[in-house]
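1. show me how the following folds:
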Amino acid sequence: MSDDGRAALERAYAHALGFDEARRSRSPNVLAGVEALRAALDGPTPEQGTSAAVVIDNLIRGAEPGVMGTTGGRFFGWVIGASHPAGVAADWLTSLWGQNGGSFYAAPANAVAEQVAARWLLDLLGLPPESSVGFTTGATMANFVCLAAARNKLLREAGWDVEADGLHGAPPLRVCIGDDAHATVFSALRYLGLGYRRVTRVATDAAGRMDASALSDALSGELGPLVVIAQAGQINTGAFDPFDEIAELTHECGGWVHVDGAFGLWARTCPERAALAAGAEKADSWATDGHKWLQTPYDCGYAIVRDAQAHREAMTVGASYLPTTGEDIRDPLHFAPELSRRARGFATWTMLRVLGREGIAAMVGRHCALARRMADRLAAESGIEVLNDVELNQFVVRFGAAAGSPEEGDALTKAVIARTQAAGVCYVGGGSWRERWVMRVSVISWPTTEADVDMSTDSIIAAWREVNERGVG
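-> This is a model prediction of the structure:
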């Protein structure tokens, strides 16, 4: 390695340690706007190279003001894990090792790490041990992989080879999905040529759970090939669909049940919360993330399929220059769509070893308790309403409970979110829930403590009192 290359690595390392040490004290919001970031990072197309160490210094100086504090203890804006240092260390090695994780022969150590980590994941999540696991960029692609396996197998059983003949002229594939499913599931359906408008949307309850009786009505009559998509952890409320009933109804029709469990599936690792996801093991496939509750660095997701053969047939990449492996070797190219991809097995293996069963369970339980603590304190303040039972780590808040109109409540809620973000103590986001604007709170960062929650709650209440007193103007 050149002196310049070593200096670049050393500067990045020193800065990363300083960034980690400041994660508890730095603002969770960005410090620079888009114009400042452009001024720092933009410029003419480079004609000549620059010292790597100098470029790293420039990158740090220009980019860090625009880095969100997602790795700190007071970031509640989205369901984003906090990149545990152990996973980051494994990820550094992954980058330096430069392995292409798509193939066993290109990265044998990663393939074995994936195989071991996959077995551990199935055990921890209480899923069928015969299932196969593909390491993906995240739950969006994990949903894509699982639904591809479902689509191909169901159409093959109907006498159609989608691998060879595509979808033109294929028997129709019916997809039923809860009305409050996550947007990325609809994206996966689009990518697979199944269309997001062609799905049957099933009614949900006040918390976003699929109504089993409504699903039963939707499944009456002639169906043909069928996929039902259930949800473990609704993105606003953390609610879980009734998996036992969904599985029974779907399997009676010969259908495939897929569970989108990007974060909620991890409830199965925690004895106090596992009952929320009871029955999920009866599904045929599952999608979840490592970069949420497992706290791996971005990006990392897992596509889990009970029928390993269906999984392989949907994903396998073949070419004459790719050596074939024996049955005793797990080759990653059979289980995820990208042939060239990051060696995600190392970070996952590391975090599972570092946390273990007890550590993961304790973290999930602690985050759920902290979410309840935060919600209870907010709900005790006059004019603030928590709109869901806090069963997991997610809740939504509405401000101006006595507002004269829903529109006034929307304006008050948006104003409180803006003032909370401007205060810089914590980061919360907003969104629409039941056609009303709400503050969304997600507690899922490993560094978050009671002190972080209490400080953040005080800041939100202060923002509400200020807005309530001065108005939204």
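2. from now on I want contacts and neighbour counts done on CA atoms only, so please keep to that.
-> OK.
3. what ranges do the helices span in the stretch 201-350 of the chain?
-> Ranges of helices within the stretch 201-350 of the chain are 212-218, 243-252, 308-315, 345-379, based on DSSP state H, counting those that start in this stretch.
4. in a markdown table: the ones you listed, plus mean neighbour count.
-> Listed next are the helices of the stretch 201-350 of the chain as a markdown table, based on neighbours: other C-alpha atoms under 10 Å:
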| stretch | mean neighbour count |
| --- | --- |
| helix 212-218 | 16 |
| helix 243-252 | 18 |
| helix 308-315 | 20 |
| helix 345-379 | 20 |
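5. with distance to V55 as extra columns, can I get those in CSV?
-> CSV is the format used below for the helices of the stretch 201-350 of the chain (distance: least, C-alpha to C-alpha, whole Å):
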stretch, distance to V55
helix 212-218, 57
helix 243-252, 52
helix 308-315, 39
helix 345-379, 27
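6. L59: which of these is closest?
-> helix 345-379 (24.6 Å; C-alpha to C-alpha).
7. show the subsequent helix or strand relative to the closest one.
-> Note on helix 345-379: by DSSP states H and E, the next helix or strand toward the C-terminus is strand 384-386.
8. by contact count, what packs against that following strand?
-> Packing contacts for strand 384-386, counted by 3 or more C-alpha pairs under 8 Å, 6 or more residues apart in numbering; DSSP states H and E, involve helix 345-379, strand 394-399.
9. so which of these comes closest to G166?
-> The minimum distance between G166 and the helices and strands packed on strand 384-386 falls on helix 345-379, with 31.9 Å, by C-alpha to C-alpha.
10. give the other helices and strands that the closest one contacts.
-> Looks like helix 345-379 contacts helix 85-97, helix 108-125, strand 384-386, strand 394-399, helix 450-470 (3+ C-alpha pairs under 8 Å, 6+ apart).
11. second chain to compare with the first, below:
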Amino acid sequence: MSRELLNKARERAEHFLEEIDSRRVFPDQAALTGLSGFEEVFPEQGATEEQVLELLDRYGAPATVASAGRRYFGFVVGGTLPVTIGANWMATAWDQVASSKVTSPVMDKIEQVTSGWLLDVLDLPEESVVGYVTGATMATFTALAAARHKLLARQGWDVEGRGLFGAPEIKVVVSDEVHVTVLKALSLLGFGKERVVRVPTDANGAMDIASHPELDDMTIVCVQAGNVNSGAFDPVAEICGRASKAGAWVHVDGAFGLWARAAKELKHLTAGVEKADSWATDGHKWLNTPYDAGVVICRDQQSLYQAMSVSAAYLREIDTAAQNYMPEFSKRARGLEIWAALKFLGRNGVDELVTGCCQRARLFARGLEGLGLTIQNSVVLNQVVVSWDSPEKTEALMQAVQKEGTCWFGPTVWKGKAAFRISVSSWKTTEEDIQLSLQAIKKCMATVNAGGKA
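-> You can find the predicted model right below:
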């Protein structure tokens, strides 16, 4: 690979990043139409390296979503700290198979160090094992595979060898506001999405402890540290207390909310989280690393190892008791970006990042109320659920804002009613960005009220 090619790729990437905050958040129709530039029959002769980059820049870059910019409030998508972009580029150049000390000594060491830092900053049990996966879906999948192993092993059942046919039944308890990634992980593990016990939630989306079912040693409880709509936290301390007495396994879906433990003003929201058995979180949400960067943390190292380990003659040089706790062998060096973010931010920087987003979410909510919109949730974290006078006007306003382009957020349903959700998750978002977004929303409200089309 030539230095000239790398320099050209760097220049194009730098140009993209320089413009990201001054462009539309979602691409316009011209950019979307331009994607047809990729449509061609498979060529007989290959293109030059420069032609490949030029096509990506001409047709691809304009049609990207500026989710790494200042005013993207869709889903729960963090920005990207510049240092993590640099680390990502280095990880790509290194091209390590980050699954063992044999395949990558450097990533073995960096992931060991990063794991210790994560347990420290998140204040979780130091005996826990940490793994790096694609996102919260695979983090939850991996943790619940360990839970499945432990509960069935108690009954003398080897689930890795015999599967689930004829196995003792495991009861799975989830919130009525359970995230779809948890349901997906449950379906992949053979538990099924519909066989769960759903617990009703309170006004802000936290589990109603009074409605919680009885637990036993064949129960897995999935709790939330940060409801994906409202940001609410389940009563984890009480649930873990009951689970501990019964021998049940508690898993925490903390894709973004678990990072509240790293913020002095917010840590109280996570009381009792450290008493759980496993946790899932993402670096590409609130730590603001590039995609993908999921993290699974499990207190019971042996159960995770038994659930995930494999053996083969050609793997005899690999220490299978070390890195191979994860579903993939072909694992990129995603831990490098998490290390870079933690090294750059330090404890105080992580605190400021998380706390700042929550402060700006509250500012956004006050501004939206000032415009006559209704805030449906108690803004305890970085999530704001918003509605207008009717479902039709709520939908029309959301579409108008998306078309206008200053900012972007998407739809949700909250307590059975149509709404839209704003998530403030980027280190780049400033108070000025909130004000610009409010001005755009005000303009779109006037358009909708005047009968204009979204």
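12. thinking again about what came up before, go through the helices and strands packed on helix 345-379 of structure 1 and pick out the most buried.
-> Stretch with highest mean neighbour count among those: strand 394-399 (a mean of 26; mean count of other C-alpha atoms under 10 Å).
13. elements contacting the next helix or strand after that strand?
-> Next helix or strand after strand 394-399 of structure 1 toward the C-terminus (DSSP H and E): helix 406-423. Applying 3+ C-alpha pairs under 8 Å, 6+ apart, one finds that helix 406-423 of structure 1 contacts strand 394-399, strand 429-433, strand 436-442, helix 450-470.
14. re earlier: rebuild the helices and strands packed on strand 384-386 of structure 1 as a markdown table, extending it with distance to L265 of structure 1.
-> Shown next, in a markdown table, are these (distance: least, C-alpha to C-alpha, whole Å):
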| stretch | distance to L265 of structure 1 |
| --- | --- |
| helix 345-379 | 11 |
| strand 394-399 | 14 |
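15. closest to Y302 of structure 1 out of those?
-> Taking C-alpha to C-alpha, helix 345-379 is the member of those nearest to Y302 of structure 1, at 10.2 Å.
16. the closest one vs structure 2, average offset?
-> Compared with structure 2 after fitting, helix 345-379 of structure 1 has a mean deviation of 0.6 Å; criterion: mean C-alpha distance after the TM-score superposition for structure 1.
17. tell me if I'm right that Q394 of structure 1 and F240 touch.
-> No. With contact defined as C-alpha atoms under 8 Å, Q394 of structure 1 does not reach F240; the gap is 11.8 Å.
18. can you find the partner of V296 of structure 2 in structure 1?
-> The pairwise alignment with structure 1 assigns V296 of structure 2 to A303, based on TM-score structural alignment.
19. hang on, its match packs against T137?
-> No. With contact defined as C-alpha under 8 Å, A303 of structure 1 does not reach T137; the gap is 9.9 Å.
20. the more surrounded of those two?
-> Of the pair A303 of structure 1 and T137, A303 is the one with more neighbours under other C-alpha atoms under 10 Å, namely 30 against 22.
21. neighbours of the residue nearest to the more buried one when sequence neighbours are not counted, how many?
-> The shortest distance from A303 of structure 1 to any non-neighbouring residue, by C-alpha to C-alpha, 6 or more residues apart in numbering, is to A142 (4.3 Å). Other residues within reach of A142 of structure 1, judged by other C-alpha under 10 Å, total 34.
22. buried stuff in the strand or helix carrying A142 of structure 1?
-> Per DSSP H and E: A142 of structure 1 is located in helix 139-157. Across helix 139-157 of structure 1, burial judged by 16 or more other C-alpha atoms under 10 Å covers 139-156.
23. next one: stretch 428-435 of structure 1
-> Those would be 428-430, 433, for stretch 428-435 of structure 1 by 16+ other C-alpha under 10 Å.
24. which non-adjacent residue is nearest L258 of structure 2?
-> Per C-alpha to C-alpha, 6+ apart, closest to L258 of structure 2 is A225, 5.7 Å.
25. who touches that neighbour in this structure?
-> With contact set as C-alpha atoms under 8 Å, 6 or more residues apart in numbering, A225 of structure 2 has these partners: 231-234, 252-258, 270, 273.
26. cool, and W339 of structure 2?
-> Applying C-alpha under 8 Å, 6+ apart, the residues near W339 of structure 2 are 110-111, 114.
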